[in-house]
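Asker: This is a predicted model, with the sequence first.
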Amino acid sequence: MNSRKKHITQLLLCFILLIGGTSVAQNIKIKGQVVEENSKQPLAFATVAITDIDSKKPITGTITDDDGKFNVETSASNFHIEVSFMGFISKTITQFEIKNNSINLGLISLAEDAEQLGEVVVQAEVSRNEFKLDKRVFNIGRDISSTGASALEVLSNVPSVSVSIEGAISLRGSEGVQVLINGKPSILTEDSGALGSITSDMIEKIEVITNPSAKYEAEGTTGIINIVIKKEERKGVNGSITLNAGVPDNNSVGLSLNKRSEKFNLFTQIGLGRRSRPQDNININNDLDNGNILYNTGQDYRDEKFYTITLGSDYYINDNNVITISGNYAFEDEDQPSDNNFQLFDENENLESEWNRTEVTEAANPKWQYELQYKRDFEDHDDHDLLISATGRSFSKDQSSLFEDETVSGTNMDREQRTRTDFGENTYTFKLDYTKPFSDKWSMETGAQYVINDVSNDYEVQDLVNGDFETDFGLTNVFEFNQDVLGIYATGAYQSGKWGVKPGLRMEYTNVNTLLVNTDEANSQSYFNLFPSIHTSYKISDAVSIQAGYSNRIYRPRLWDLNPFFNIRNNYNIRQGNPDLQPEYTDSYEITSIFDIGKTALNFGLFHRYTTDVIERVVTSVDNVIVQRPENIGTNSTIGIEFNTKVSPAKWLSFNVDFNYNNFKRVGSYETKVFDFKGDQWNSKILAKFKFPADIDFEATGNYNSKYQTIQFEVDDIAFLDLGLRKKILKGKGVINMSVRDVFNSRINERMTIQDDFEAYTKSMRGRFVTFGFSYGFGKGDAMEYSGGRRR
């Protein structure tokens, strides 16, 4: 049996055993602990199978807990014990001693499988990291400091990923990331705030794909982040409940239920909660032409109640065909009050005027997503399959705001405004993927995807004039955005011995139309692109592997990049879109080496990205009003290094270290100004995990993001610390947690803009978050074997 078939067999065995024990009376108790051979660290979720010696069939089994320990019972008398884990050499135990109907196997050491090609597994006690040919996988479920966190906050603790205080996601220091849920675009990823409806207890793992193959859509110049949601597979009724409470207001409850039978797998997740996200802000606008300085200090809030429910079912037509239908509904009820103080000084630093601006904003945001999927596994090969899916998603926002400016002293600044937003977006995705292995060495993938995106944003601003509200037609319009993308791809793969290669090509046709309805300003673009990719890997020795890859990527301007009408929450710091934006294109190269040195696993990478038509926000100022507008400005060349490692100096202590550094060169101009400059930036994360007696775990995660420069901004550095504590109770079925994010209130975002005619300074901070959580798992697992052994 070759290595790949061996691992698939292990996975099938693991699946059979995960769904429980047998219904036969059991009277021999078997216990032990599974550890890594080199580091002696526990292996959680390893499979322990009790197998009949004659028939070779599994009798019963279990999986190890967080400490690698297991307990299992059997009434059989003619058996041996098999211990296995993906990425490690399985061990069969045939010699053991039975005393008082008990077997104590003690420590069972598993060695890493040196024959695996294209996939190196680095075991981590907190988040098990899997390094594969074209992606890295971070299993989030055991991270303590993620207690009660949203998906956005979980992402901030993933190596190579950074999340700004405004929710902007970057990978290796660059934005332009495509975020997926379960491998597909989701309405929840279009707005970073919407990721708040996904809580950490719903997430199984996060996949980071820095250099995607042609199989993936070409969107996202920096790469792809895929959030995989949990789905239970054990037979019977199983579930879990999670409760969280925190300060500032962060309370939620989540319920996951699953019922599995021979033909159906019914699953649901329900979540509801409320959270408050206060943010302190300081803005200073300095007009160098007339000498006026505007100081703005205040606090913004985003208070929301959220509800989410997912329903779905897998229907197994037979051993080779399965249909899945699922739907998700999420609703956010938002309040966004703000209170800001403004002070305007003249060139002699005399106070001209002071006023307060208050805001009352309410919004209702319903979101729908539904999917129909069909998968066929062909009989001739385990990896020969066809997948067809159709997904629909819808998001709407009904928002109203009232702004009131009240003069405190000096020049009269009294003013009252109100805004109305009626937003709607519908997206439909049709996808086909086909995989065909021709032999153990050769295989191919091919498929197509068609995405339809239809958006309308009706935005109105009104001013109070003589007791009546009148529409400001200069700030009011209906913006329509329609984008269709058709993609077709093919990849081939050759894998033999210590070497493998996977080339691919993707073709995409894009058609974009925007329209400002009130002013009849239309913009249409159509373009056809080829996106090649190639990935390869080579196993130098049992301890050293090298992976390399190239891909060509695109970043298409999104709705808020294009829509010129944004909001007037702070009418002295305005963001707007640009409907004339062109897409960015990036050539991405990287080479990664993975070392297994004794108790330490090291991952070192070198990458280069070259991007054309870079989209940057250009800042202008007129009468102390700062306006940010995205423009296509030149090229960007980035060279960087990446380093990840896990060190375990003791059984009770381990460290995960992540470090990224990149140096960039910008060449470009806008209007008459040249934006040529060089710069660098780096960030690091260190996670320390401590194991204490009485099943208590403690972890501390330190983060540092260096100072860096854009074409006009200089962004200050940030350092912050997160803490987590976990205690298992109720025989391991219950877990209580506590997490503290930003312990020292040090996660402060500061940036400075210095231009010939103006200077602008901004500072914002969210502060400390403390969360307490409890989770409890329940259910049963009855052993279930499938006649064809095809289900996975």
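Answerer: Received it, and whenever you're ready, just let me know what you need.
Asker: Every contact and neighbour count from this point should use C-alpha atoms.
Answerer: Will do.
Asker: what are the ranges of the strands in the stretch 451-600 of the chain?
Answerer: Shown for the stretch 451-600 of the chain, the strands assigned by DSSP state E, counting those that start in this stretch span residues 468-471, 477-496, 499-516, 521-539, 544-555, 573-575, 584-597, 600-612.
Asker: here's the one I want to compare it with:
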Amino acid sequence: NVGLNDKYGGDFLINYRGTIYTAYMSINYNNWSFSGEGESENRTYNGDTTSYILSRGTSSFRHNPFGLRGGIDLNLSTQNRLSLGGQYSKRSMSRTSNNDHDEWTDPGNIHDIYISQDSSQHSHDFYSLNADYVHHFMPKDHDLSAQVDITRRHSREESWYELVDANNSIFDGQLSSEETPATILRLKFDYTLPFNKNNKFETGYQSRINRSGATYDVYTYDTLVRDYLFNPEYSNTTDYEREIHSLYGLYSGKYGNLGYQGGLRGEYENRKIELIGENAIYPIDHVDYFPTVHVSYQFTGGHQLMASYARRIERARMWWLEPFLTWMDANNVRRGNPALRPENIDSYELGFQTLIGRSSLSIEAYHRITHNKVEQTSILYDDDIILRTVENIGTDYSTGIELMMDLKFLKWWNPNLMLNLYDYRIHGELYEEPIAREDMNWGLRLNNEFKPFENTKIQLNGRYSSPSITAQGERSGFFMTDAAIKQEFFGRRLTATLQVRDLLGSVAHENTTESSDFYSHSSFTRESPVIMLNISYNFNDYKPKRREENNQIEVESIEEY
């Protein structure tokens, strides 16, 4: 694959099928770079005085993922299969930005003009070994499987910022480095017992054990010696331990046109975060239960009515739990919340599906409740400095309807329309202030696939997401269009795909956050359009299963970044 503005990459997969085994190996590398522009306005209030900081500048990003994977599947007998595999990946990411700042207070008319230069580099090494075993009993679909995965990863991050005055002299600066090693072990056992063609029982156990830590060192610029000196006040070492053990049971069956499924999963989590040398330990020890119920009824003519309830969990990201301060730049600091509780989501759904010729229509009404809602928040840390952190703010509610239409009236044109309209409410408390906010949100997605010729596909996709509220402000809406054309040659062995993301350059990210003592607004736009050409060739008529199951042109291959 190759694209404009220094984007390129490639991958290679070889797969060998023997009589009793299948072996594979793959390698991939990509270089993705992006540029962008942004501006921000921060205000802080102190009595009758308001402090302002206006910023505007440019940024550049680079992402270099490399991966190597291999494995072998062994058919030990007609009833036993063993799979062994390994993976190594290395990712490096970098970001640089240059911003012009204008700082002043009101009352007052003295403006402080300066430049900030920021840079960060992040590398991530990942090793993984896995083994899977499956035993097939009689009758068919009576299975026992076991899986073990062990992962070792090591992350390194270095960042710095400098503030430069009109005389090109550094008057403030900071260097920081963070090392984060981690070892993760996962064990999984599953058992399936069919009673007949339509009824079966499933059960299983899973254990996830995580041991990691972080060492964070900070160096502050000293204007007298004109060098960076170690700052023990903001340097820390953290240990992190987490174990999650879960057990589930699920029964599914069918009685006439009525299908049903019911299950329960129990999870025990033990988590401990310790800030070394500070006598600060943050434990969490609790049990959660996650029931699920699903029923469906099949009518004649391709109509189906469905209803379901499920409870699931959303756990915090690792950096959300870090208990120490991390300086993002001279006016923004970040700190995690080691006491953060996971989100529990209750989801109620009622849906109807029908066929209209070759086309399909589905309508779903839903009500979702998120307990212990996690949201990134801001609070005034010091004069002109805003602290970004993460809090459990309370409960949010989403009540809405989702419409999906897959239209196949013409052989050469397949439009797919999705509409989501919902009422969104937040109720809770943040920094001893009550939260009660409500908004009507909606989103629209239209995908068009054209087949003008036998081996040619064209996609034109558009989506819109409306503005939405947060606990302290709002996020702007956005509209985005993507296009792609895919051409196959030589009996579909050679495939060329041209992708264009954000075709109209309409995507912009804006966020507003405010409280009684500060106001913050930021906006950012990334380079557009992003154009990539992907070329693939299959030898010996090899077709990976993942691609056989996905007929869509992959127009979001770099969305991860």
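Answerer: Cool, got the structure. Nothing here was measured: the structure is a model prediction, and the numbers come from that model.
Asker: What would you report as the TM-score here?
Answerer: Here the TM-score for the pair of chains, by TM-score structural alignment, normalised by the length of structure 2, is 0.91; 537 aligned residues with a Cα RMSD of 2.0 Å.
Asker: Tell me which of the strands of the stretch 451-600 of structure 1 is the most buried.
Answerer: Ranked by mean neighbour count, those are led by strand 544-555 with a mean of 23 (mean count of other Cα atoms under 10 Å).
Asker: what range in structure 2 matches that strand?
Answerer: Using TM-score structural alignment, strand 544-555 of structure 1 corresponds to residues 303-314 of structure 2.
Asker: how far is the matching stretch from where the chain is centred?
Answerer: 23 Å (Cα atoms, centre = their mean, to the nearest Å).
Asker: same thing with stretch 487-494 of structure 1?
Answerer: The answer for stretch 487-494 of structure 1 is 25 Å, by Cα atoms, centre = their mean.
Asker: all helices for structure 1, in order.
Answerer: For structure 1, the helices defined by DSSP state H cover 3-18, 151-155, 559-562.
Asker: sorry, back to before: would you tell me which of the strands of the stretch 451-600 of structure 1 gets closest to Arg629 of structure 1?
Answerer: Minimum separation from Arg629 of structure 1 across the strands of the stretch 451-600 of structure 1 (Cα to Cα) falls at strand 573-575, 6.3 Å.
Asker: Now tell me what touches that closest one from outside.
Answerer: Contact with strand 573-575 of structure 1 is made by Phe566, Asn567, Ile568, Val625, Ile626, Val627, Gln628, Arg629, as judged by Cα atoms under 8 Å, 6 or more residues apart in numbering.
Asker: residue contacts, the counterpart of Thr512 of structure 2 in structure 1?
Answerer: Alignment note (TM-score structural alignment): Thr512 of structure 2 maps to Met752 of structure 1. Met752 of structure 1 makes contacts with Phe713, Glu714, Val715, Glu759, Ala760, Tyr761, Thr762, as judged by Cα under 8 Å, 6+ apart.
Asker: Distance-wise, check the residue nearest to Met752 of structure 1 when sequence neighbours are not counted relative to Leu272 of structure 1.
Answerer: Take Met752 of structure 1 and drop its neighbours on the chain: the residue closest to it by Cα to Cα, 6 or more residues apart in numbering is Tyr761, 4.6 Å away. From Tyr761 of structure 1 over to Leu272 of structure 1 the distance is 38 Å, taken as Cα to Cα, to the nearest Å.
Asker: now do Pro557 of structure 1
Answerer: 33 Å.
Asker: one step back: any idea which of the contacts of Met752 of structure 1 is closest to Ser496 of structure 1?
Answerer: Val715 (47.8 Å).
Asker: contacting residues around the counterpart of the closest one in structure 2?
Answerer: The alignment partner of Val715 of structure 1 in structure 2, by TM-score structural alignment, is Arg475. Listed by Cα under 8 Å, 6+ apart, the contact set of Arg475 of structure 2 reads Pro467, Ser468, Ile469, His509, Glu510, Asn511, Thr512.
Asker: give me that answer again for 10 Å
Answerer: Going by Cα atoms under 10 Å, 6 or more residues apart in numbering, Arg475 of structure 2 touches Ser466, Pro467, Ser468, Ile469, His509, Glu510, Asn511, Thr512, Thr513.
Asker: how close does the closest residue to it other than its chain neighbours sit to Leu407 of structure 2?
Answerer: Leaving aside its sequence neighbours, Arg475 of structure 2 sits nearest to Asn511 (Cα to Cα, 6+ apart; 4.7 Å). According to Cα to Cα, Asn511 of structure 2 and Leu407 of structure 2 sit 36 Å apart.
Asker: same thing with Asp541 of structure 2?
Answerer: 32 Å.
Asker: quick one: which of those two has more around it?
Answerer: Leu407 (18 against 10; other Cα atoms under 10 Å).
Asker: counterpart of the more buried one in structure 1?
Answerer: For Leu407 of structure 2, the residue aligned by TM-score structural alignment is Val647.
Asker: Surely its match touches Asn656?
Answerer: Yes. Judged on Cα atoms under 10 Å, Val647 of structure 1 makes contact with Asn656 at a distance of 6.6 Å.
Asker: wait, isn't the residue nearest to Met752 of structure 1 in contact with Asn624?
Answerer: No. Using Cα under 10 Å, Tyr761 of structure 1 makes no contact with Asn624, being 12.0 Å away.
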